[in-house]
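**Q** output the structure for:
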Amino acid sequence: MASGAGNQSSNQILSGRYATAVYDHAEEMGWLDRVIEEMDALGRLIDESPEFRAFLGNPLLDVQESTKAVRAVLQAQGFGSIVQDFVGVVSHNRRLFFLRAIVKSFADLVDRKRGVVRAQVVSAHPLTELQSTQLRARLTELGYGRVQIEEQVDESLLGGLVVKLGARLYDTSLKSRLQRLQYAMKGAA
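**A** Below you'll find the model as predicted:
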């Protein structure tokens, strides 16, 4: 189990290095905003295309052929030269299977540099615009700077919210309250 944790840490370090390299290069070239948009689009492409994910994860592909293929896909999708060249380097280094983690590290780096905190919010029903604004304001009051809300719906919560900010978890869901009440009643009996 310790080796798995070591691998995760070394994977995070490696993805962080690639992310920092592409960030620094894009900033140096004056194309940072465009590269941020394209890296976000690359993450969506990976997430939404099972075929592309399978291609990235195939260890049997020839490096030169896979590099040509991935560059052709990115070019057809309208990605600029910085992202195409970057993914070409990742491919050449036999790290295509690792591309999604690199894209995630890049997004995390951009958030840190811009002071953005991502809040993963799970609710029983989609939040209204007013609820999102109020939640963002409340999180700002708690000391979280610029908050980006990533919303999910889980009807099993019945009501309330579960908010995750980094390692912190705020659970005000009705489901959780009922479970705590059930445990308290068992303890009293």
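**Q** CA atoms for contacts and neighbours, from now on please.
**A** Noted.
**Q** centroid-nearest residue for this structure?
**A** K104 (4.6 Å; Cα atoms, centre = their mean).
**Q** doesn't that one belong to a helix?
**A** Yes. Assessed by DSSP: H, G, I helix; E, B strand; the rest coil, K104 belongs to a helix.
**Q** show me the residues around it that make contact.
**A** G43 (Cα atoms under 8 Å, 6 or more residues apart in numbering).
**Q** equivalent analysis for I13, please.
**A** By Cα under 8 Å, 6+ apart, I13 lies in contact with nothing.
**Q** V116 versus that one, what's the distance?
**A** Distance of I13 to V116, computed by Cα to Cα, to the nearest Å: 21 Å.
**Q** who's in contact with A167?
**A** Contacts of A167 (Cα under 8 Å, 6+ apart): none.
**Q** this one as well, want them side by side:
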Amino acid sequence: METSGGIQASLSGRYATALFELARDERQLDTVSASLETLKASIAGSDELRRLIASPLIGRTEAKAAIAAVVPAMGLDPLTGNFLGVLAQNRRLDQIDAVIRAFRQLLARHRNEATADVTSAHPLGDDQIAALKAKLRQQTGRDVAIDLKVDPAILGGLIVKVGSRMVDGSIRTKLNTLATAMKG
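**A** The predicted structure follows:
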């Protein structure tokens, strides 16, 4: 499989590529992908886990021990657990968000899907996500994997990025445009 030089050029991209290739060779892409989604949700919901990942004060040994303790509690597969141990040992846990994003891009490319980064002011419901996927599939001609982010600062609407194309339908941008037009 050819992987993009853009993904491999970054540190997180190299880690994601290594994880992706190992998961592909072990036929565990879906399992690892599900574990990474669980990990991402756990990080979003736990201040302690975010501090563990971000703190430069936690040493290699302590970080690796902490990761080994939380992996079974989160229900992550052994391959992802070992990978997190390597990140902890190499003091690269702070790269996990970027690694997950790059892994998703590699997986989407492997499945011939497009990847859409979608930012909304509030969490989207399952029916809204399904409608958005259908609309994006119609626009791109491919299945679309959606990476959702919530940013209350956009006030409402959506910001959708697919590849190099971006559609900013946020209320914040519309208000800024209106304010600029009113200034003359």
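**Q** burial measure for Y183 of structure 1, as a count.
**A** 11 (other Cα atoms under 10 Å).
**Q** contacting residues for it?
**A** If you count contacts by Cα under 8 Å, 6+ apart, then Y183 of structure 1 has nothing around it.
**Q** go with 10 Å
**A** Shown in contact with Y183 of structure 1 (Cα atoms under 10 Å, 6 or more residues apart in numbering): R177.
**Q** what does V110 of structure 1 give?
**A** Applying Cα under 10 Å, 6+ apart, we find V110 of structure 1 in contact with A19, T20, Y23, L32, I36, K104, V116.
**Q** give me the subset of the residues you listed lying in strands.
**A** Among the contacts of V110 of structure 1, DSSP state E puts V116 in strands.
**Q** related to what we said a few turns ago, and the residue nearest to the centre of structure 1, what's its match in structure 2?
**A** With TM-score structural alignment defining the correspondence, K104 of structure 1 maps onto R101 in structure 2.
**Q** need the contacts of V110 of structure 1 in TSV (columns: distance to T140 of structure 1).
**A** Converted to TSV, the contacts of V110 of structure 1 look like this (distance: Cα to Cα, whole Å):
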residue	distance to T140 of structure 1
A19	28
T20	28
Y23	27
L32	27
I36	24
K104	24
V116	11
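**Q** just the contacts of V110 of structure 1: which are in helices?
**A** In helices, judged by DSSP state H, the following of the contacts of V110 of structure 1 are found: A19, T20, Y23, L32, I36, K104.
**Q** ranking those by neighbours, who comes first?
**A** A19 (25 neighbours).
**Q** what about the residue mapped onto D24 of structure 1 from structure 2, neighbour count?
**A** Matched by TM-score structural alignment, D24 of structure 1 corresponds to E21 in structure 2. When counting by other Cα under 10 Å, one arrives at 17 neighbours for E21 of structure 2.
**Q** I'd guessed E21 of structure 2 sits against L106; true?
**A** Yes. If you go by Cα atoms under 10 Å, E21 of structure 2 and L106 touch, sitting 9.5 Å apart.
**Q** alright, calling it a day.
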